[in-house]
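# Sharing a model prediction with you, sequence too.
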Amino acid sequence: MDFHGKVVLVTGVGPGLGKACAEAFAKAGAKLAICDVNKKTLDETQHAVEHYGAECLAVQCDVSSSQEVSTMFKKIMQRYGTLDVLVNNAAITPNSDTDTQRRNELYRYMSTPEPRRSLSFTSSISDEEWHRYWGVNVHGVFYCTREALKIMEPNCSGKIVNIASIAGLSSKSAHSPHYCATKGAVISFTKSVAYEVAGSNIFVNAMAPGGVATPRFNEYLDHIGEEARNRLWQGVPLGRFGTVEEYAGTVLYLSGEHYLVGQVISPNGGGVI
């Protein structure tokens, strides 16, 4: 797909899907604006994008702050004067030691014959943990979408792709009810905004990926051992997680020319059909 002349903002461009999306847009000729809360990973992605010859504006930004998001969009307008595509990728994912323990417990419970019981995940989540997820995963999507629409609505043109998750569609991520709740909210927000702005030729859709084969998750798979990995793959007919490049291809498609409005595309290897 050709994105020459298009200005694309990708949020949350640390290692993983965000970086892969930025690189994919760069290869397709787009002018990039990228943001991340981590300066080191932001710089690394900027260098990767510029390696492909793409113009790139890198902004350190915490999307859970409406003020920082507003400042970032002002910089984008100063640099490029417009915005054609927004990819709302920035998110907190369940990667702490506690999250890993919960994930292991769920996978074992799902695949081992034993008496049914409560897994006691929700009752152990703190107020701070709950609000932190909503601040980035939901408020951040709203803040960025609001600023993007201020540019796209007068132009009667634009594409917004919200990165949701299979966690917002199913019980596959029941180990992280706070994460599931935020990704479900992203899906509902996508549908509402899509209907609202479609008449201005602005297309809003979501991708809800299944497991992503990031280096960090591959390390987790190596750590849990063969038996636990085999239990995990029982729930994925394809027998593997998607690569960041495969998911980035779906994001590029949703950012291009199509007839999709308010749809949730879920590449997940058959984990949810």
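Perfect, thanks for sending it.

# Every contact and neighbour count from this point should use C-alpha atoms.
Fine.

# and the gap between Arg229 and Gln101?
Distance of Arg229 to Gln101, computed by Cα to Cα, to the nearest Å: 15 Å.

# What of Leu254?
In this view, Leu254 and Gln101 are 35 Å apart by Cα to Cα.

# if we can go back for a sec, between Arg229 and Gln101, which is the more surrounded one?
Between Arg229 and Gln101, counted using other Cα atoms under 10 Å, Arg229 has the larger neighbour count: 17 against 12.

# So the more buried one sits against Glu219, correct?
No: checked against Cα atoms under 8 Å, the pair Arg229 and Glu219 is beyond contact range at 11.7 Å.

# Report how many residues lie close to Lys150.
11.

# Double-check that it belongs to a helix.
Yes: judged by DSSP: H, G, I helix; E, B strand; the rest coil, Lys150 forms part of a helix.

# Quick one: residues contacting it.
If you count contacts by Cα atoms under 8 Å, 6 or more residues apart in numbering, Lys150 has none.

# Kindly report the same for Ser192.
Counted by Cα under 8 Å, 6+ apart, Ser192 has contacts Gly262.

# Try it again at 7 Å.
With contact set as Cα atoms under 7 Å, 6 or more residues apart in numbering, Ser192 has no partners.

# Which residues does stretch 8-20 contact?
So stretch 8-20 is contacted by 22, 30-36, 41-42, 45, 83-91, 214, 244-245, 248 (Cα under 7 Å, 6+ apart).

# The closest residue to Tyr80 other than its chain neighbours and Glu129, how far apart?
Distance criterion Cα to Cα, 6 or more residues apart in numbering; nearest residue to Tyr80, sequence neighbours excluded, is Val7 at 7.3 Å. Computed as Cα to Cα, the Val7 to Glu129 distance reads 34 Å.

# Specify which residue of these two has the higher count of neighbours.
Neighbour totals were compared for Val7 and Glu129, and Val7 leads with 22 against 11 (other Cα under 10 Å).

# Tell me which residues touch the more buried one, please.
30-32, 82-85.

# these two touch, right, Arg229 and Leu221?
Yes: counting by Cα atoms under 7 Å, Leu221 is a contact partner of Arg229 at 6.4 Å.

# Okay, one more to line up with it:
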Amino acid sequence: MRLKGKVALITGAGSGIGRACAQLFAREGACVAIAEINADTGESVRQQVESEGGQAIFIRTDVSSPESVESAVARTVEAFGALDILYNNVGGSTLQDGPVTTTPFEEFRRKIDIDLFGTWLGCRYAVPEMIKRGGGSIINASSITALRGTRNRAAYTSAKGAVTALTRSMAMDLAEHQIRVNAVAPGSTLTERIVQRRQGGNARPEVAQRHILGLLDPVDVAYAVLYFASDESRKTTGQILAVDSGFTMT
């Protein structure tokens, strides 16, 4: 019960890494707010958590909307009385991404709105509640694309690189409030979206080969997020942890 007595808000918790975190956090004793734009998947995860004896609520949330994110934080505090942990999980690369000269304008704006602005909004509204609590932990979703050069991912790399820089900046700003800010940078993870892409023939074999321990399962990333969420990381802030099966070494 590494999160006993803690309240966690997880964005994009209806699938993939977010869902794995919601389930793991609940098993570790946290009350979990599932912030998800898809009502069907968000409600499904809430039911799964409660069927295992955990406590959870589902909040339909658009992370690119200030009003929606502010409401998600307020409803979390209303339901559970406080907020200790924020995991800004929403994001992901798409097949529309590419080099800077060919990536559609809409794709770039969408990545900035969801990955960067969505992360910024979550922090903006969660931090005051954590200050009231006397501290807390924010975990942002970075990516291995932010840690090394990656072809054909100009929009996604821009957004995740900015999230990485934001993480370090916030760690400096919030240390006086005992709020830790870290990020997890996953490698290629077998979420539903990636599995469908691979089944559709859009896999890149060279990427899989560079994951020297094999492609990741969402729970592999969830355990890294759990470390940052727990008091075990109480003296760790401003760090970017690559959970990438060795990809960044190759």
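Nice, I can see it. It should be emphasised that the depicted structure is a prediction, and the values quoted were computed from it without experimental measurement.

# Can you pull the TM-score for these?
Once the chains are laid over each other, their TM-score by TM-score structural alignment, normalised by the length of structure 2 reads 0.93; 247 aligned residues with a Cα RMSD of 1.8 Å.

# sorry, back to before: considering the contacts of Val7 of structure 1, which are maintained in structure 2?
Checked against structure 2 using both residues aligned by TM-score structural alignment, their matches' Cα atoms under 7 Å, those keep these contacts: 30-32, 82-85.

# Return the residues in contact with the equivalent of Gln178 of structure 2 over in structure 1.
Alignment note (TM-score structural alignment): Gln178 of structure 2 maps to Asn201 of structure 1. Contact partners of Asn201 of structure 1, counting by Cα under 7 Å, 6+ apart, are 156-158.

# which of those residues has the most neighbours?
When neighbours are counted by other Cα under 10 Å, Gly158 leads the contacts of Asn201 of structure 1 with 23 neighbours.

# aligned partner of that residue in structure 2?
Looks like Gly158 of structure 1 aligns to Gly136 there (TM-score structural alignment).

# Relative to Val7 of structure 2, how far out is that match?
Taking Cα to Cα as the measure, Gly136 of structure 2 falls 10 Å from Val7 of structure 2.

# Mind listing the shared neighbours of those two?
84-85.

# Now do Gln158 of structure 2 against Asn182 of structure 2, distance only.
Careful, residue 158 of structure 2 is Ser; it's not Gln. Separation of Ser158 of structure 2 from Asn182 of structure 2 (Cα to Cα): 18 Å.

# These two: which is more packed in?
Taking other Cα under 10 Å, Ser158 of structure 2 and Asn182 do not tie; Asn182 has more neighbours (27 against 17).

# Just give me the longest helix of structure 2.
Across structure 2, the helix with the greatest residue count (assigned by DSSP state H) is helix 154-174.

# Strands along structure 1, start to end?
Assigned by DSSP state E, the strands in structure 1 fall at 7-11, 31-36, 56-60, 85-88, 158-163, 202-207, 264-265.

# In JSON lines, list the ones you listed along with distance to Val186 of structure 1.
Below are the strands of structure 1 laid out as JSON lines (distance: least, Cα to Cα, whole Å):
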{"stretch": "strand 7-11", "distance to Val186 of structure 1": "15"}
{"stretch": "strand 31-36", "distance to Val186 of structure 1": "19"}
{"stretch": "strand 56-60", "distance to Val186 of structure 1": "23"}
{"stretch": "strand 85-88", "distance to Val186 of structure 1": "10"}
{"stretch": "strand 158-163", "distance to Val186 of structure 1": "7"}
{"stretch": "strand 202-207", "distance to Val186 of structure 1": "8"}
{"stretch": "strand 264-265", "distance to Val186 of structure 1": "10"}
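
# which stretches of structure 2 form helices?
For structure 2, the helices defined by DSSP H occupy 16-27, 39-51, 66-80, 105-111, 118-133, 154-174, 192-199, 205-210, 218-229.

# hmm, back to that, and the match of Gly158 of structure 1, how close does it get to Ala8 of structure 2?
Distance, Gly136 of structure 2 to Ala8 of structure 2, by Cα to Cα: 10 Å.

# measure the most centrally placed residue in structure 2 to Thr150 of structure 2 for me?
The structure's structure 2 has its C-alpha centroid closest to Asn89; by Cα atoms, centre = their mean the separation is 1.7 Å. Going from Asn89 of structure 2 to Thr150 of structure 2 by Cα to Cα gives 21 Å.

# Over to Arg2 of structure 2?
Note on Arg2 of structure 2: its distance to Thr150 of structure 2, by Cα to Cα, is 36 Å.

# who's more crowded, those two?
Arg2 (17 against 13).

# quick one, what contacts that one?
Taking Cα under 7 Å, 6+ apart as the test, what Arg2 of structure 2 contacts is 28-29, 230.

# Please point out which of these structure 1 shares.
Shared with structure 1, among the contacts of Arg2 of structure 2: 28-29 (both residues aligned by TM-score structural alignment, their matches' Cα under 7 Å).

# out of the contacts of Arg2 of structure 2, who's nearest Pro99 of structure 2?
Nearest to Pro99 of structure 2 among the contacts of Arg2 of structure 2, counting by Cα to Cα, is Ser230 at 38.3 Å.

# counterpart of the closest one in structure 1?
In structure 1, the residue paired with Ser230 of structure 2 is Gly256, using TM-score structural alignment.

# cool, and Ser44 of structure 2?
Per TM-score structural alignment, the equivalent position to Ser44 of structure 2 in structure 1 is Glu44.

# I'd like to know how far the residue of structure 2 most remote from its centre sits from Met172 of structure 2.
The C-alpha centroid of structure 2 is most remote from Thr101, which lies 28.4 Å away (Cα atoms, centre = their mean). Distance from Thr101 of structure 2 to Met172 of structure 2, counting by Cα to Cα: 35 Å.

# now do Cys21 of structure 2
Noted for Cys21 of structure 2: a distance of 26 Å to Met172 of structure 2, by Cα to Cα.

# what about these two, which has more around it?
Neighbour count, other Cα under 10 Å: between Cys21 of structure 2 and Met172, Cys21 has more, with 27 against 14.

# Which residues are in contact with Ile131 of structure 2?
By Cα under 7 Å, 6+ apart, the contact set of Ile131 of structure 2 is His177.

# Ala26 of structure 1 too?
Counting by Cα under 7 Å, 6+ apart, Ala26 of structure 1 has contacts 49, 52, 54.

# what about structure 2, which of these hold up?
Here is what carries over to structure 2 from the contacts of Ala26 of structure 1, by both residues aligned by TM-score structural alignment, their matches' Cα under 7 Å: 49, 54.
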